[in-house]
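Trainee: Predicted model, plus sequence, below.
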Amino acid sequence: MLAPALFSPLRRRGLALPNRIVMAPMTRSRAAQPGDIPTALMAEYYAQRASAGLIISEASQISCQGQGYSHTPGIYSAAQINGWRKVTEAVHAAGGRMVLQLWHVGRMSHPVFHDGALPVAPSALAPDAQVWVVGSDGIGRMVDCPTPRALETAEIADIVEDYRRAAGNAMAAGFDGVEIHAANGYLIDQFLRSTSNNRTDAYGGSIDKRVRFLEEVALVVAHEVGAARTGVRLAPYITARGMACPDIIDTILEAARRLDALDIGYLHLSEADWDDAPQVPEDFRHTLRRHFDGAILVAGGYDAERAQAIVQADLADAVAFGRPFIANPDLAARIAHDHPLADFDPTTLFGGDARGYSDYPPRHGSPQLTAKADA
């Protein structure tokens, strides 16, 4: 077997997985309209990939206010809960495990999603970014994000409550846990960084204050679903979208320390995956281990060789693969048996139907791994 470290069971705090290959969250924009409701097609897509040790769902907005891209699923309405329940039932029937990623995009949005109102953010600072919007002609286009409206202090508690409610909805939909999206320039990440947060109240200024919003969200979510069933995604070395904060590493480490105190199940590091991207220093990984005793997942352009190496070195407990899972629903088996990977069609990534989504076949005759865990 190739990469044997990836196929050892994982038991650490909140995770009990049969292998260390995780399906990373990927926006595919195929929720039914109106209502941003998960569909039977999505259930088929995720169930095909149930041999992953864990599936992390595509990011799902916790409220109407939290949306920033067209046709992304939500987790705040009864119809959305019912739609997601079909997904989790299909994944569980195939022997898999799945958590829902909770999402509020903050300033990474557009007035089209908010009846013409501006998106909200910690501060009225525009991101250097675009979001994908489907126009009245049915065609999706990337459009610039405007300068957002700064949240009033009293509004922040309402968003924390939205996270709590969404986490409860996820459990009602049958998920095995939730992951709080606090990375990649979205709302919680915007609070963490001085480049996007210039507040002067209890949520801005010092590291202690900038971490407060994440801590409050994690506290209510962990109380709602259980700390062991809660994960948090962070992006310490990603600086796109105007997020190049000079003290972000110290901020992330303080966040990790506080999340460890809450017994959060895992941290999921989103790492840069473009050519010539900054590498995560090994000393940061060791320091993170000292600050956080739960499981650590990593994602960002890993192949089987790099994934094997980082797990074997105990610098991560599991590796999340994104793009390789698109055209390779049997990715774990292909890695195990060193079979070639299929390429995906980039024109079908966002929106559409089964083409380029659930129509990628497993390798003919490829030995299949069981998705069921003894762990």
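Mentor: Received, thanks. Numbering: from 1, shown residues only.

Trainee: all contacts plus neighbour counts: C-alpha atoms, from now on.
Mentor: Will do.

Trainee: before we move on, which element is Thr251 in?
Mentor: According to DSSP states H and E, Thr251 maps onto helix 248-261.

Trainee: and the following helix or strand past that helix, which residues are buried?
Mentor: The helix or strand immediately downstream of helix 248-261 is strand 266-270, counting by DSSP H and E. Neighbour counts over strand 266-270 (16 or more other CA atoms under 10 Å) mark Tyr266, Leu267, His268, Leu269, Ser270 as buried.

Trainee: And the helix or strand hosting Trp84, how far out from the chain middle?
Mentor: Using DSSP H and E, Trp84 sits within helix 78-93. Remark: helix 78-93 is offset 18 Å from the chain centroid, using CA atoms, centre = their mean, to the nearest Å.

Trainee: still on that earlier bit, can you list the buried residues in the helix holding Thr251?
Mentor: For helix 248-261, by 16+ other CA under 10 Å, it's Ile248, Thr251, Ile252, Leu253, Glu254, Ala255, Ala256, Arg257, Arg258, Leu259, Asp260.

Trainee: Contacts for it next, please.
Mentor: 192-193, 207-208, 211, 214-215, 218, 234, 236-237, 267, 287-288, 291-294 (CA atoms under 8 Å, 6 or more residues apart in numbering).

Trainee: which one is Pro119 nearest to, not counting chain neighbours?
Mentor: Pro148 (5.0 Å; CA to CA, 6 or more residues apart in numbering).

Trainee: take the one below as the second:
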Amino acid sequence: MPSLFDPMQIGDLILANRIVMAPLTRSRSRGLKPGAMAVEYYRQRAAAGLIITEGTQINPEGQGYLDTPGIHSSEQIAAWREVTDAVHAAGGKIAVQLWHVGRISHQVFQPEGRAPVSSTSRPANGKTFTAEGLVPVSAPRALATEEIPGVVAAFVHAARCAMEAGFDAVEVHGANGYLIDQFLRDSINDRTDQYGGSIENRARLLVEVMTAIAAAIGPGRTGLRLSPVTPVNDAGQDSQAQALFNHVAEQLAPLKLAFLDVVEGQTGGPRDIAPFDYQAMRQRFGGTWIANNGYSREMALQAVAAGEADAIAFGRDFISNPDLVRRLRLNAPLQPLDRATLYGGDAKGYIDYPALAA
């Protein structure tokens, strides 16, 4: 039986183990690009089989929070190249998470102070971090049908920028109530064009994005994150969540993507927030399945050994344990997380967590 610590191939990549660092927003990218601290942060965690970076916006409209990085300009490409070079020098593999927040944004982040864009014009009941602190998100504008090819093109441009920056792969953020999820769920999507209404229509944007990126950079370097039932960012449950995400998996299967990264339950919360058969979805996808959300060492070992997942993504544990892979291998104690330093700030709570003594 496979072990959590065994090497594996996902798409075009050979990973040293089946432990994945989940994407984690840290809001330390001043100037919307990673700096020297980010280089060290990711280098410290390069023992992961695969690092998936913090959410990284595909264009200026994709930003929703203070000091989050992008991957759409030459300056951002150069800054991320410092990160990827450091991770590769330490023997690691790294993917960038391509992010468009949609309506989970504020006009202060938008070009010319415009309204954020979404599948809908209905505002989310949520807040975001700006230079002024925590504020309600702005009311969005529903994308016109003729604008949607431009969104797909922006995802493709960002994916190409990621390859230029030296990333091994990309992960499209289709989860957690952000733009793609805003199209998927009928609790948010109230459109009447070919991107709204039926399950097939609501899944159309996601399928177009994944098809276009796979064609541009290769399916073996293209992954996706989904969260079928999480309620975060005012993402109400879809009326037919199982049918919706089974359909998505079936549509993605022919693309032969590198992986599907699935949040089980509520992101960062209860795993049993709503009923959902993840294995039924996995069977329809047929490719590498990375499971995420609240996995302990014991749960991760069991899931991989039983064939319920090919790899496990750990989030918060990687923040406070840069040497998480070694600690899991040795069954060593994990350091607790300092929640006060999660977002923004300096090196404290970012690159100063100690590794185990030799």
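Mentor: Sure thing, it's come through. Since the structure is predicted, the reported quantities are computational estimates derived from the model, not experimental observations.

Trainee: what's the TM-score for these two chains?
Mentor: Overlay of the two chains. TM-score (TM-score structural alignment, normalised by the length of structure 2): 0.96; 355 aligned residues with a CA RMSD of 1.6 Å.

Trainee: okay, the buried residues of helix 248-261 of structure 1 in JSON lines with distance to Gln33 of structure 1 next?
Mentor: Shown next, in JSON lines, are the buried residues of helix 248-261 of structure 1 (distance: CA to CA, whole Å):
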{"residue": "Ile248", "distance to Gln33 of structure 1": "38"}
{"residue": "Thr251", "distance to Gln33 of structure 1": "39"}
{"residue": "Ile252", "distance to Gln33 of structure 1": "37"}
{"residue": "Leu253", "distance to Gln33 of structure 1": "40"}
{"residue": "Glu254", "distance to Gln33 of structure 1": "40"}
{"residue": "Ala255", "distance to Gln33 of structure 1": "37"}
{"residue": "Ala256", "distance to Gln33 of structure 1": "38"}
{"residue": "Arg257", "distance to Gln33 of structure 1": "41"}
{"residue": "Arg258", "distance to Gln33 of structure 1": "39"}
{"residue": "Leu259", "distance to Gln33 of structure 1": "36"}
{"residue": "Asp260", "distance to Gln33 of structure 1": "39"}
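
Trainee: And the residue nearest the centre of structure 2?
Mentor: His173 (4.4 Å; CA atoms, centre = their mean).

Trainee: gap between that residue and Ile10 of structure 2?
Mentor: As judged by CA to CA, to the nearest Å, His173 of structure 2 and Ile10 of structure 2 stand 18 Å apart.

Trainee: where do the helices sit along structure 2?
Mentor: For structure 2, applying DSSP state H gives helices covering 36-44, 74-89, 148-164, 179-184, 199-202, 204-217, 241-252, 278-285, 297-305, 316-320, 324-330.

Trainee: can you put those helices in TSV and add distance to Pro354 of structure 2?
Mentor: Compiled in TSV, these are given as follows (distance: least, CA to CA, whole Å):
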stretch	distance to Pro354 of structure 2
helix 36-44	10
helix 74-89	18
helix 148-164	30
helix 179-184	37
helix 199-202	45
helix 204-217	37
helix 241-252	40
helix 278-285	36
helix 297-305	20
helix 316-320	8
helix 324-330	11
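
Trainee: out of these, deepest packed?
Mentor: Of all the helices of structure 2, helix 179-184 carries the top mean neighbour count, a mean of 28, counting by mean count of other CA atoms under 10 Å.

Trainee: Identify the residue range in structure 1 corresponding to that one.
Mentor: Using TM-score structural alignment, helix 179-184 of structure 2 corresponds to residues 187-192 of structure 1.

Trainee: what does Ala235 of structure 2 align to in structure 1?
Mentor: Using TM-score structural alignment, Ala235 of structure 2 lines up with Gly242 in structure 1.

Trainee: what about that match, how many neighbours?
Mentor: Neighbour count for Gly242 of structure 1, taken as other CA atoms under 10 Å: 17.

Trainee: One more: Val112 of structure 1?
Mentor: Neighbours of Val112 of structure 1 (other CA under 10 Å): 16.
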